[in-house]
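Q: Next one to model:
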Amino acid sequence: MKICRTQCPSERRNSHHRGKESSFWMHDPELIFNELDLKKGEVFLDFGCGTGDYSIHAAEKIGETGLVYAIDIKKELIDNLVQRTEKAGLENLIAIVSDAREQLPFEDKSIDLCLISTVLHTMNLEDAGKTIFTEIGRVLKPGGRLIIIECKKEDSKFGPPLSMRISPDEMEEYVYASDFEKSNIVDLGYNYMIKFVSMKDNSGVHG
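A: Next up, the predicted model:
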């Protein structure tokens, strides 16, 4: 695992060139972050961060007293995120090269909110889902939030094939097995955002 400590305040971004590695500009970012309802000082995990657009925006929202972790398996994406954030100048973002299907490199009950945006359809949740959601449940604080953005399970001219897409009902089946409760679902047009709350107190849970 490689950990890169990075720096950053405000970077106005034009991410059209980042293409499939980010869904950030498919939606109104303010709509997304209004739903995330991040507070100053919170700890945010961008799970499968890609180009890190959500991470940078979250780092701006939570301020100097907060902390953002951005993880992705692709070293080149993490290296690029480090360069972008150093150029912008924040000190509350840590970018990590890590396989999200394995044990997460965080302490128990250390994260307020975990965002997974258009990542899970690329994984075999039948095999990896239990580990993924159990680990997220472990690192979330009691009452912590899990937010998932995914492509609607319907044919469209772009995005993953229909066979890879995960419906909200299917997603709930995977997530519920790890003691989460759905709190809301938001229609984003081509995508949906589903919000869960951890129902664990995490007592006696170890990584």
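Q: hey, let's count contacts and neighbours off CA atoms from now on
A: OK.
Q: ok, longest strand in the protein?
A: For the chain, the longest strand by residue count, based on DSSP state E, is strand 140-151.
Q: Show residues contacting the next helix-or-strand element following it.
A: Using DSSP states H and E, the helix or strand that directly follows strand 140-151 along the chain is helix 168-176. Contacts with helix 168-176, where a contact means Cα atoms under 8 Å, 6 or more residues apart in numbering, come from 125, 129-130, 133, 182, 192, 194.
Q: Please generate a structure for the following sequence too, so the two can be compared:
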Amino acid sequence: MDRFQNTRQPDWDWWGQLWPTPGATLRRLGIKPETSLAEVPCGNGYFALPAARITDPGTVYALDLNEALLEELRTLTNQQGIENIVLIHGDARELTELLPELVDTVLMANTFHGIDDKEAFVQQAFESLHSDGRFVVVNWLDLPRETTTIAGEARGPPTDLRLSPTATESIVRNASDCRLVEQVDLPPYHYALVFTR
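A: The predicted structure follows:
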């Protein structure tokens, strides 16, 4: 399968400028101890690593199509002694087949804009959740790309791929039997929508 559009892994320096406290961000999004989480795609673990610390002893399933990023994440988990991350090589569009169990949360950060068939993915995400599970989508605001700068450079997806909160909610609601429970502002350039079954 082809990769999602415009979903390159940022380097750690500018990732850290954009999300200086990823653990605090995850807590704001309702990630809690003793729960399970699937991050799709996980990249090299910028969110998966702090998520594992929060959910411990709950499992974090870190799924990505890029084997090199998964290997980088494997090295980091070993270095940091994190034992509750399970790496899964595969495509997020086949999530229900790849996860060994239902999870409490499916997290998709910074990549929803690049999915070719968003409705099909949303269905996969909701079918992967426990009956009271949560689907969390973190998106870039629908601002012109030239206005979303980090370290003096325009960053994020092309302007025409960006989705407003209303557009994202509409896609998710049209593809699933869900309800929006919270919209979280994530300055300077992001928002999150939290859905539940």
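Q: What's the TM-score once they're superposed?
A: Here the TM-score for the pair of chains, by TM-score structural alignment, normalised by the length of structure 2, is 0.82; 177 aligned residues with a Cα RMSD of 2.1 Å.
Q: Turn the contacts of helix 168-176 of structure 1 into JSON lines, columns for neighbour count, secondary structure and distance to Gly159 of structure 1.
A: Shown next, in JSON lines, are the contacts of helix 168-176 of structure 1 (neighbours: other Cα atoms under 10 Å; DSSP: H, G, I helix; E, B strand; the rest coil; distance: Cα to Cα, whole Å):
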{"residue": "Leu125", "neighbour count": "17", "secondary structure": "helix", "distance to Gly159 of structure 1": "19"}
{"residue": "Gly129", "neighbour count": "19", "secondary structure": "helix", "distance to Gly159 of structure 1": "21"}
{"residue": "Lys130", "neighbour count": "17", "secondary structure": "helix", "distance to Gly159 of structure 1": "25"}
{"residue": "Phe133", "neighbour count": "21", "secondary structure": "helix", "distance to Gly159 of structure 1": "24"}
{"residue": "Lys182", "neighbour count": "16", "secondary structure": "strand", "distance to Gly159 of structure 1": "25"}
{"residue": "Tyr192", "neighbour count": "19", "secondary structure": "strand", "distance to Gly159 of structure 1": "13"}
{"residue": "Ile194", "neighbour count": "18", "secondary structure": "strand", "distance to Gly159 of structure 1": "19"}
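Q: For the longest strand of structure 1, buried residues please.
A: In terms of neighbour count (16 or more other Cα atoms under 10 Å), strand 140-151 of structure 1 has its buried residues at 140-151.
Q: Turn these into TSV, including distance to Asp169 of structure 1.
A: Output for these, formatted as TSV (distance: Cα to Cα, whole Å):
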residue	distance to Asp169 of structure 1
Leu140	23
Lys141	25
Pro142	24
Gly143	22
Gly144	21
Arg145	18
Leu146	16
Ile147	15
Ile148	13
Ile149	13
Glu150	12
Cys151	13
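Q: Greatest separation within these: which pair is it?
A: With distance counted by Cα to Cα, no two of those lie farther apart than Pro142 and Cys151, which are 28.2 Å apart.
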